[in-house]
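Chemist: Fold the following and give me the result.
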Amino acid sequence: MPVSAHQLLIGDVFTNAARAVPHRTAAVLGDRSLTFGEIDTGADTVARTLRGLGIGPGERVVCWAGTTLDAVPLFAALARLGALYAPVPGTLGVDEAAELAAAVRPALVVTADRTPAETARLGAAIGAPVRDLTAVVAADAEAYGAAAARGDAEAHGAVAARDTEPHTSTGLLETDPHCLFFSSGSTGRPKGIVLSHRVSFLRSHPGSQLEPRGAAVCSFPLFHMAAWTISLQQWQARDTVVYLDHADGQAIRAAVQTHRATRLYCVPAVWQRVLDGDHAALATLRFADTGTSAVTAGFLDAIRAAAPRAHLRVCYGSTETGNVAALDGDGLRDHPHSIGVPGTSTEIRTSADGELQVRGPLLFDRYFDDPAATAAAFDDGWYRTGDLAEIDAAGRITLTGRLGELIRTGGETVLPQEVEARLADHPAVADAAVVGLPDPAWGEVVCAVVVPRDPGRPPSLQDLRRHLDGRLAAHKHPRLLRVVDELPRTPATGQVRRRLIAQRIAAAPPCRGVSSW
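Modeler: From the prediction side, this is the model:
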């Protein structure tokens, strides 16, 4: 019996789907699509090419690209080989990409839509071979066709003989590392988050009884963990995932309508773009998911109105944890500030200082080549989320802030998120963030950073403080105000980068009033 027969391996997801539904569409991007059979055979083709380049179990392959279908057979091939797939955002420049890639010491880098000069610079910076992704995907197929055209029996036979290699991932263990995703860097230098085959498999498994699922539109780029989790959820259920070149509102609505999609997960900032258009395009949605940042009752009502047939869910999790909890149904109205109860096999607790901690089979394995950071991330086997939380008697979780983001002013504690939620109600405020700034008298003072709805008529500090009168204690009112064009957020999840905001303010001239950077 092959090892893969009782191991949870990502390579076998493609083998099983291709055996059951080889002609069913698995992935779509624009006018191009791949069936499960095409991914299965394409993965074998790419695996042979990669073996020829010296890639084997445990090796790391960086993919510096945007969203492209060629990444799918590469992803599947590396899973079968036991090598790690490490995507680097295609939005990064050469120097930024090189810094991330070098950190994982790759055996190979594949790129898409890059100039020869860019690939040469990248290769020189990290000391690893660089290949074009499209060429890697096509290389072995071209060699096979060329040999057949020449009638070269010996060469053709050698290539054909490799087709007899098993399509399963025999010899690998489910605990072997499968992929490496870089953290968003919202709290410091990005870290390489390593996931095993078992973790990726369990995060995406649909259950033993498959049911009609329908297509899912993926609003995340293919260098983001969420994109591959959504994809694997679809592929384990033997259904279709639809990718986008650009996740703007019009493109998402068009994709839902064209493919009669039943599932859509967007972060709140992206959902806002989707809602700003023809809601008739969303009529086929059965599941509408959001998460990663705070949402308001009005925002959720807008999604309900736009997609009335959809089951609305607010999810909470991270690359390190997978999905931790979700809130849906009546809970969204009855407990609007909660993130719900823990998911299957997930345990939660709060530490003495109120930090939410998580334990279970969905947790990441480690930070790559960083045992100190890995050790610091755990408390006796419990992952430290960095989020402050309260857990009620029913097990519902309510987030109250971020550990390390608490503002301590004059001996009092201020949660930035609490102040932000109140400022968001001000009619002149389009977006708001709150940070603590050093102050010799108070220790820290509360600073509001706002994006005005009308740039020509921004709110004053006095306006905001009057708005908060009677709604928040006086020590929570901002003493400083900065007016900006936009707030810096993490690229994929849209989370406010409070540390960066504080750094920008510190670098600007001191001001006790309105300012901008």
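
Chemist: contacts and neighbour counts: CA atoms only from here.
Modeler: Noted.

Chemist: any chance you could map the strands in the stretch 351-500 of the chain?
Modeler: 355-359, 366-367, 378-379, 382-391, 397-402, 407-409, 412-414, 429-439, 443-452, 480-483 (DSSP state E, counting those that start in this stretch).

Chemist: The fourth one packs against which elements?
Modeler: Read it as strand 382-391. Packing partners of strand 382-391 (3 or more C-alpha pairs under 8 Å, 6 or more residues apart in numbering; DSSP states H and E): strand 347-350, strand 355-359, strand 397-402.

Chemist: In CSV: these, plus distance to residue 438.
Modeler: Shown next, in CSV, are those (distance: least, C-alpha to C-alpha, whole Å):
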stretch, distance to residue 438
strand 347-350, 29
strand 355-359, 24
strand 397-402, 18
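
Chemist: of all the ones you listed, which lies closest to residue 13?
Modeler: If you check each of these against residue 13 by C-alpha to C-alpha, strand 355-359 wins as the nearest, at 25.7 Å.

Chemist: can you give me the angle that closest one makes with strand 397-402?
Modeler: 130 degrees (axes from the mean of the first three to the mean of the last three C-alpha atoms, to 10 degrees).

Chemist: And strand 355-359, what does it pack against?
Modeler: Counting by 3+ C-alpha pairs under 8 Å, 6+ apart, strand 355-359 packs on strand 347-350, strand 382-391.

Chemist: here's the other one to compare against:
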Amino acid sequence: MTDTAHTLGTSRTLWELVERRAALTPDRPVLLQEDRVLTFGELRERAERCAAGLYGRGVRPGTVVAWQLPTRIETAVLSFALARIGAVQSPVIPFYRDREVGFALRESKAEFFAVPGVWRGFDHTEMARRLGARGVFEAYGSLPDGDPAVLPPPPADGTGVRWIYWTSGTTSDPKGVLHTDRSLIAGGSCLAHALHLTADDVGSMAFPYAHIAGPDYTVMLLLYGFPAVMFEHFALPGALAEYRRHGVTVAGGSTAFYSMFLAEQRKQPGRKLIPSLRLLAGGGAPKPPEIYHAVVREMGCQLTHGYGMTEVPMITMGSPDDTAEDLATTEGRPPAGMEIRIADGGEVRLRGEAVCQGYLDPAQSAAAFDEDGFLITGDVGHVTASGHLVLTGRIKDIIIRKGENISAKEIEDLLHLHPEVGDAAVVGLPDPERGERVCAVVEQPPGAGPLTLAGITAFLREQGLSVHKLPEQLEVVEALPRNDALRKVLKYKLRERYGPAGAATPS
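Modeler: Got it, this is the predicted structure:
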């Protein structure tokens, strides 16, 4: 990390970080979207005017403001306007509907709710009214505006809870995760420290800004003073023109994004997909080693992958100067200040400034931390001699077959080596004789030949997988179920579909 970035990383609040960066490089761009450019100086000025407009509507320090907005320049401006006031923000992924949105509004006790109006054919304003939301206003093409002279001084303390993020709620209602300005700055600093970026880079945001990755990434821009291209709607090959036009050097998002870029690259293997691209980076889901090797080999750029969660936006991150073996098989190293403890059974536990303050529900908070204040992640792994973290799965992804523990990730990584497999998820299903049986669910790439259980098990045996770990059920699907943020596979849906309730017949 450069001296300037390190100094900026000591900012107490996000607004202080904005002011310090704007003073350093006011005319440099920070956000690019189609033909629009927002500079660091303009971000400060527009956010402060928006803050004044919000203040005129009754938003005060500590007021809870929910917003459900797409990845857009106005969204970032609104978010920093709320940071200028010291309000409590509750970002909601724009693809969520009545159930999730209603839950977030009720649990956070939001006094205001910013929506995009009709966006991608769905009327968010009408949904907000249907849910009885308070203080509903649209913030898409225009934002509240006012004279900054009315504003009180900006917040000076970055350790108070000013953010409520929501977990995906894949098995139950979402959890409201409590963050501070300092925990978000610490997370973004981890990302910036690992990637070795410079002011000459051009990043990209192809994920929802309302995801925890939004501030994570924006902190990195503020620390290093370089811009990012924002994609309100990301789809390939349509988005490639914007990557090329703006000369993006750093792209990514998650494993699903790597796979999408690879699929496009394979359509024209002799031509580099994005000529300026030198690095794919992301996290949010497991990365099979073969994906790393395929990106480096076929796309001609480096791939660094990290480990984060809503509760801790950045835990570890691969670095471009890591060895190929570490980049392929680990999640990178933690930054200074992030403590990793491997508890009994291999469970990963965390303590550090980037860790959340807990949950809205005090009972959930009490259960989330151990007696030494470490966050209990539910992930399983180990730390190598070089300090790199290797994740082997989640506790609930450990399949217990006839008393033997089986890692779903180990099988998934081997399945990705099969030429007729595009993506794969392995789950344990209840079985009266074995306790659990191993079920492999796979997507196939275009033009792939048929797959059979016998063929898959023969391939896995050739790769050296022990016989007791071989899948006993194979399901081939057109598309694995994924969430709307980082396209993470939703295994609970596979368990529901192929478990006792789904009563699918083994292939």
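
Chemist: TM value for the aligned chains?
Modeler: The TM-score (TM-score structural alignment, normalised by the length of the second structure) is 0.87; 486 aligned residues with a C-alpha RMSD of 2.9 Å.

Chemist: which one of the helices and strands packed on strand 355-359 of the first structure lies closest to residue 514 of the first structure?
Modeler: Ranking these by proximity to residue 514 of the first structure (C-alpha to C-alpha) places strand 382-391 first, at 30.4 Å.

Chemist: just the helices in the stretch 251-400 of the second structure please.
Modeler: For the stretch 251-400 of the second structure, the helices defined by DSSP state H, counting those that start in this stretch occupy 255-265, 289-294, 324-329, 362-368.

Chemist: Distance to residue 411 of the second structure and mean neighbour count for those - can I get that in TSV?
Modeler: As requested, the helices of the stretch 251-400 of the second structure are exported to TSV (distance: least, C-alpha to C-alpha, whole Å; neighbours: other C-alpha atoms under 10 Å):
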stretch	distance to residue 411 of the second structure	mean neighbour count
helix 255-265	17	19
helix 289-294	12	18
helix 324-329	14	19
helix 362-368	29	13
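
Chemist: Now render those helices as TSV, adding distance to residue 383 of the second structure.
Modeler: Formatted as TSV, these follow (distance: least, C-alpha to C-alpha, whole Å):
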stretch	distance to residue 383 of the second structure
helix 255-265	22
helix 289-294	17
helix 324-329	12
helix 362-368	22
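
Chemist: wait, what's in contact with the residue lying farthest from the centre of the second structure?
Modeler: Seen from the C-alpha centroid of the second structure, the residue lying at the greatest distance (C-alpha atoms, centre = their mean) is residue 433, 38.6 Å away. With contact set as C-alpha atoms under 8 Å, 6 or more residues apart in numbering, residue 433 of the second structure has no partners.

Chemist: Counterpart of it over in the first structure?
Modeler: Aligning on TM-score structural alignment places residue 433 of the second structure opposite residue 441 in the first structure.

Chemist: Over to residue 489 of the second structure?
Modeler: So, by TM-score structural alignment, residue 489 of the second structure is matched to residue 496.

Chemist: show me what contacts the residue nearest to its match when sequence neighbours are not counted?
Modeler: Excluding the flanking residues, the one nearest residue 496 of the first structure by C-alpha to C-alpha, 6 or more residues apart in numbering is residue 489, at 4.5 Å. When contacts are counted by C-alpha under 8 Å, 6+ apart, residue 489 of the first structure touches 495, 496, 497.

Chemist: Of the residues you listed, which is the nearest to residue 422 of the first structure?
Modeler: Out of those, the member with the shortest distance to residue 422 of the first structure (by C-alpha to C-alpha) is residue 496, at 16.2 Å.
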